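Enquirer: pasting a predicted model and its sequence here:
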Amino acid sequence: MNKIKDLYSRLEKLLSSMKFAVCIISLFTLALIYGTFMESFHGAEYANRLVYKSWWFMFIELCMFISILMAVVVRLPPKKRLYGFYTIHAGLIVLFIGSLFTYTNGIDGSIQIIPNTPSSKIFINRDYAKITFPQLNKVYRLKLPYTASPEDLDTEINGLELQTYLPYAENALEWVERKNFNPALHSSHYQLFNANMSQEFTLSLDPNSDFKSSTKMGLLSIHYMPVILENCMTKESQSNLVIWNLETGDCFTPEEKNIEVKKTPKDSRFLVIDYQGKILKFFPDFSPVAVKDDLTKDPNSPFRILSRNVFEDKPNLFLFGESLAYYQKRKNKWVLKSLKEGPASLPWMGFSLRLLKHDIEKYPVQLPKYVKPVMDNNEIIKGAVTAIKVNYQGQEFWARNDGPLEITNGQDSIRIEIVPEEKKLPYQITLDRFVMNKDPGTNNPASYESYVHLLDGRNTEGIKKHHIYMNNPLKYDDFTFYQSSYFPIGPNEQYGSVLSVNYDPGRAFKYLGSLLIVLGSIWHFLLNRRKKVKKHA
């Protein structure tokens, strides 16, 4: 029993000592400095994950709380000369209690509102994995770790393994070996450049690739085609049509196969192909796909017909892996160029095209790689991707927050989404008007404000109108809505508004604690001053 009392006395002496307090305050100060630097470079959310809401920072705060509490305990019973001291420390304890309420029950999120559309859904900065099994009619929501660095999940749900979580990532280009060799499904990586700019892009015909077979750069439309079409695209023909047999891979012009090009009474060209006893009808100037009798498209047709007339009025570039073709108006002909020996010049704005990589055995994918986020003007410009690596039946996939991942094995399917935590408000906020003021010189946004109305069905007060702008938030039902940012929703500079939402159940405790600290400091000063006056009297 005496040993326990002795141990408690030593522990009490240590926890209430000035040395312990100085050490804890020093660690707390260093952590705040570190968090401030992280916030300035990587954003507030990253600093929260790394520092302010980490277990070690919470442990430092707990030690501070214990130090403050023990400093009061060892000075009991109360003494009049320490009334100010007691009040200061009581204020600090109340402040810690308020912070605890904020941490456990507080809400920090955002709400997106668009004109004339009621909204009541708050998105909170906490990631969830939403996993849907349609055949089982089951939906699972897995809370993801609140961490700033990659973390292993080691979770299995109905045969689906969730392996790694990346809170911040960037998509990196990688080339993956194709299981079944098919030279027609080739992929290429190019560089388009002139004296003023340079841009790289990747195109692929492989259905497993994350890259498409077409893209657009300004007015230039780029089409990635199978190699077998390169000669047909530049063949001279009166019809200016190219017929492509998907089954055999052959291509030819109507003139080569004596296929007649006819016209409707409205002067629309059409072709009829008799294939294995089936009549296939085409209107190539409108669609390369065959049409049925009711004029709906027939995607199962083995033929495609390309009308080169469609691509001659505007800039169009056709790429065939290691070669390219385009229509040159000045010479009124289609030009075919090789990219094997180096860059090929293009007839638009001094541009040239360089082939960086061409592969028939691998296809390009975008695999998430962990990075520390980078912020600029309160917007994340690097590391905006959140990803989860999953394994299903021995095959690895990446689910990202920029769209759902669909996995199927022919019988069962799985849908994986990374979504933020949601909270529904018991009232609705509608954007009436969004106003943006711009700097006259740079045309950059200088300020923006939202005119909204609020409708709460729980009472009979009706619609309440509010004007939200910088330093003038909307406060309602213990929630505070601040003007945060905006997003485009259509042409003619139409915007939606983003309001940051804060709910702080510990605010009253924080105000009370701060008031007690101020009053205690004044009281402590007056008591010490009276003591000094009596001493000198």
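Expert: Arrived safely, thanks for sending. If you're wondering where the values come from, they're calculated on a predicted model, not measured in any experiment.

Enquirer: alpha carbons only for contacts and neighbour counts from here, please
Expert: Fine.

Enquirer: which helix or strand contains Lys179?
Expert: Lys179 belongs to no helix or strand when assigned by DSSP states H and E.

Enquirer: how far away is it from Tyr363?
Expert: Distance, Lys179 to Tyr363, using CA to CA, to the nearest Å: 10 Å.

Enquirer: now do the SS call for Tyr146.
Expert: Secondary structure state of Tyr146, per DSSP: H, G, I helix; E, B strand; the rest coil, is coil.

Enquirer: pretty sure Tyr327 contacts Val335?
Expert: Yes - in terms of CA atoms under 8 Å, Tyr327 counts as a neighbour of Val335; the distance is 6.1 Å.

Enquirer: okay, the two: which has more neighbours?
Expert: Tyr327 (24 against 14; other CA atoms under 10 Å).

Enquirer: show me where the stretch 301-450 of the chain has its strands.
Expert: 303-307, 316-319, 323-328, 333-338, 344-345, 352-359, 362-370, 374-376, 379-382, 385-392, 395-400, 405-408, 413-438, 445-455 (DSSP state E, counting those that start in this stretch).

Enquirer: what about Glu379, how many neighbours?
Expert: For Glu379, the neighbour count with other CA under 10 Å is 11.

Enquirer: count of residues packed around Lys531?
Expert: Using other CA under 10 Å: Lys531 sits among 13 other residues.

Enquirer: for it, helix, strand, or coil?
Expert: Classified using three-state DSSP, Lys531 is helix.

Enquirer: how close does Lys3 get to Tyr146?
Expert: Distance from Lys3 to Tyr146, by CA to CA: 42 Å.

Enquirer: okay, pairing it with this:
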Amino acid sequence: MKKIVSFISSMFFTVLLLMMFAISIAYATFIENDYGTDTAQALIYQAWWFELLLLVGVINLAGSVVRYKLINRKKWAILMFHLAFILIIIGAGVTRYFGFEGSMHIREGESTNQVVSEASYIDLKASVNNHEVRNLTKVKFTPNTSNYYKETIEIDGKKLTVENEIFVPNATETSVPDASGMSQPSLVQMPASSGETGLDAFTAIITSGNETRKVNVFGRNGAVSQPEVVTINGINLSIAYGSVVRELPFSIHLRDFQLERYPGSMSPSSYASEITLKDPGASIERPFRIFMNNILKYEGYRFFQSSFDQDEKGTVLSVNQDYWGTLISYLGYFFMALGMVFTVFSKNSRFQKLVRLSSNLQAQRQIVKLFFVGILLSGLSLTSNSAFAAGNSAAKKKHIDAFGELLVQDHQGRIEPVSTLASDLLRKIAKTDNWDGMSAVEFFLEMSANPDKWKVVPLVKVGHPDLAKTLGASGGFVSFRQMFDDAGNYRLNDMVQQAYNKKQTLRNKLDKEVMNVDERVNICYEIFKGDFLKIFPVPNDQRKTWVTSSTFPETAKKEEVDFARNILSLYYQSVDEAETSGNWSKSDENLGYIKKFQRTYGADIMPSSTKISMEIFYNEWNIFGKLAKIYALLGFVLLVLHFMLIFKSGKGLSKYITIGTILIAVAFLCYTLGLLARWYISGHAPWSNGYETMIYVGWATSLSGFIFLKRSPITLAVTTLLAAIILFVAGMSWMNPEITNLVPVLKSYWLVVHVAIITASYGFLGMGALLGMLNLVLMILRNKKNNQKISFTILEVSYIVEMALIIGLFMLTIGSFIGGVWANESWGRYWGWDPKETWALVTVLVYSIILHLRKVPGLKSTFALNSLALVGLSSVLMTFFGVNYYLSGMHSYGAGDPPPIPSGLYVAIVVVIALIIFARRAEQKNGDISDPDDVQE
């Protein structure tokens, strides 16, 4: 018995449980992607064995507390951290078995106290002689599971058994002959091609005494169905399948539903329900406004704004009752965060021990002292990209700048300067930030004012050589006119249709480029037509719509219509004349009329002049594009200098390393200013989409290098290179740098905290991976001549790797659970096993395993730590990229078939495996470097 207890509480068993749990939930995300959420829930998340795994995990945690003597004043921070997870699992169990979720639908002017359950039930009601017995069982039926159900009811001394024979989704009833030739009802699934949506159904076999009946029961998750009634052995039985109705002791009255859209757009900005809570028993009648991230709490129930009716006359509220489950889980989150913080700062923690070990090494070598001074960063010009051709007058430049400040409404309703629109369009058409000495603004104005001239200019980028040859592209560019034959037929028509008809995974590079060129041609066409210039606010329009001159409504006043229809023509004509005469005063005057019209009818939604100027400056600065190159250069040079210092002593190198460090510090300052500028311009934290998250991760990666700079100077070189790679990825064509509006659910302070922490953790984990790879390279290069010096560096970097992984793991864990709080406060569910949050948990488990392996005999070594730090990054990449594009879920960015896996990924896997193998062989040859625990403090 002692051996069993010892094994259950051992670190080896802990690691084994973590691996089983991680593999299970990771596998569940692929089941969900292929077979649906219900199947994943039935097979994994709500399976008995999965709950048993969690229970064993609680026992293991409790046993670890005793085995490792965590009930100790010196270890109270670690004790708090581990007990927190016991609370979290208990809270999840309370939610699972005692919580209730449902929805309430209310029309304007009506009241209701009925909530339809989210879960499905089989509801049995048996009655005999006015005596009724009810059995209500929660079930999860799916087409891909066994769907076993069996219940027995006793009533008036009689037993009645109900079990299911078959479950059919989207079913219909048909007749088939039985063995005697009699017609019997049977269930069949309606074909998907029929376009009909029916109810799900199962066949119930009812047995009582010597009698047996079969009945088909229809129902659906989220809907209350009509019961099937049957009489057997003198018992009247009703069977219902689907959601059930819970009646609340109070009611909700909907006074008004309000939907706000972004100006000139159909995209919702926010929606809210003006309700009145009515509780006659408590003599309460209280008005309340429910909207996203603002919930109603009453009598243990919480009401969330979920959705609304298409006619905008009704609301759908999510209803949640889980007071104790939420309280216990939140308490666990609090203790977890508190334990992690104290674990980092407690003098008896592993993290502080690593700090002391690292400090001891510092005393053995000369520290490179850094002086951060405010110098100008070489190569980082803050000047505008607007390079004007020789001979252009200052008047023209002034007018182009003024045109760039003209406001326009984009397709999502955001008001932005023409500078932003022009920059986005030029990048899409020509894949460049300026054109032949012209700024994006001048380029856009020229195309709008002189369509005929620009239709023959080769400006549409064609990246595929075969397509370029087919179209007769010159220097990789083709003109708009070249895209049509002499008869006016579009030359790409058939190729575009063929490309779109293929599955995404079957599209080759030519197909993708055909689609890209088609998009660029269509953008040119819309510029020539003036479809992008939504610069005229519609007077007295409730939706705050801005339109083009050709779509200005006839219902407006005649003078307003005449102005909008004619001013652009007059303006373009004056621009043409100014190009010849050099006199831009008339153009300035006409542009001033347009801006005055905007101020008169659209001032209430126009951004301030300061924000407009900042956005134009941000566009022209192109800070992140420039920093990608600067970071790559500085990081590479600094890394080379550090390698030279490792293999060859030299005081002169230290001077250049100090200079490089200062330059990187200035670049980081510019990076920070760029992020702050984007935050100010967009009005929300700059990590709400793929592009913004990438540049934020790059910033966090760069910051992590400075945090560990003093302990290992080479860390800054590695993180600078990693930040450069991230910035280059962010600048790729599939990352959209466009500043957009937020959907309602993202307008939450929880978003700012959740995403900031969780994505910042990627910077530390990425740094740990790259430093681990560096150490593997150093292990391969280690020999008898340089053994002492390289071993010293490997050990020093290993301390940084482990500290980085600890910080990254803590931040990722806290950020993930803050995301749970955000979800719970937004729609009443703090953990829904969405693939994104599931893979975030997988990543937490992966790094928990890596950091706990040092406690497993035979697995603690610098080689194991560095190898796993590198391999562990794959879980981060899956969480950040893989889920978004290869798995279904509310966090997914991709739509339809997933894109093919990049071939470079396979190359990277081979390189990593080869690196680990060669490093292991070198370690076996030269001897393993002492484990950090073996170094005396």
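Expert: Perfect, thanks for sending it. As the structure is a computational prediction, the values presented were derived from the model and not from experiment.

Enquirer: state the span of the first structure onto which the helix ranked longest in the second structure is aligned.
Expert: Longest helix in the second structure by number of residues (criterion: DSSP state H): helix 787-827. Aligned by TM-score structural alignment, helix 787-827 of the second structure corresponds to no residues of the first structure.

Enquirer: mind naming the longest strand for the second structure?
Expert: The strand spanning the most residues in the second structure, taking DSSP state E as the definition, is strand 158-177.

Enquirer: how much space between the counterpart of Phe202 of the second structure in the first structure and Thr164 of the first structure?
Expert: Alignment note: Phe202 of the second structure maps to Ala387 in the first structure; criterion TM-score structural alignment. Going from Ala387 of the first structure to Thr164 of the first structure by CA to CA gives 8 Å.

Enquirer: more neighbours, those two?
Expert: Ala387 (27 against 17).

Enquirer: quick check: the more buried one touching Tyr165?
Expert: Yes - in this structure, Ala387 of the first structure is within contact of Tyr165 by CA under 8 Å, at 6.0 Å.

Enquirer: returning to that earlier point: any chance of the strands of the stretch 301-450 of the first structure in TSV, plus distance to Ile489 of the first structure?
Expert: Output for the strands of the stretch 301-450 of the first structure, formatted as TSV (distance: least, CA to CA, whole Å):
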stretch	distance to Ile489 of the first structure
strand 303-307	35
strand 316-319	29
strand 323-328	35
strand 333-338	40
strand 344-345	38
strand 352-359	34
strand 362-370	27
strand 374-376	22
strand 379-382	18
strand 385-392	22
strand 395-400	23
strand 405-408	25
strand 413-438	12
strand 445-455	15
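
Enquirer: so which of those strands gets nearest Gln191 of the first structure?
Expert: Smallest distance to Gln191 of the first structure across the strands of the stretch 301-450 of the first structure (CA to CA): 5.1 Å, for strand 352-359.

Enquirer: now that closest one, how far from the chain's geometric center?
Expert: Mean C-alpha position of strand 352-359 of the first structure versus that of the full chain (CA atoms, centre = their mean, to the nearest Å) differs by 30 Å.

Enquirer: just checking, what packs against that strand?
Expert: Of the remaining helices and strands, those touching strand 352-359 of the first structure by 3 or more CA pairs under 8 Å, 6 or more residues apart in numbering; DSSP states H and E are strand 187-193, strand 344-345.

Enquirer: tell me the most buried of the ones you listed?
Expert: Highest mean neighbour count of those: strand 187-193, a mean of 20 (counted as mean count of other CA atoms under 10 Å).

Enquirer: okay, and that one goes to which residues in the second structure?
Expert: Under TM-score structural alignment, there's no match for strand 187-193 of the first structure.

Enquirer: what's the answer for stretch 16-36 of the first structure, then?
Expert: When stretch 16-36 of the first structure is compared against the second structure (TM-score structural alignment), it corresponds to residues 9-29.

Enquirer: and the matching stretch, which residues are buried?
Expert: Within stretch 9-29 of the second structure, the residues scored as buried using 16 or more other CA atoms under 10 Å are 9-15, 17-19, 21-22, 25-26, 28-29.

Enquirer: show me what the strand or helix carrying Leu52 of the second structure is packed up against.
Expert: Assigned by DSSP H and E, Leu52 of the second structure belongs to helix 48-67. With contacts defined as 3+ CA pairs under 8 Å, 6+ apart, the packing partners of helix 48-67 of the second structure are helix 2-8, helix 11-35, helix 76-98.
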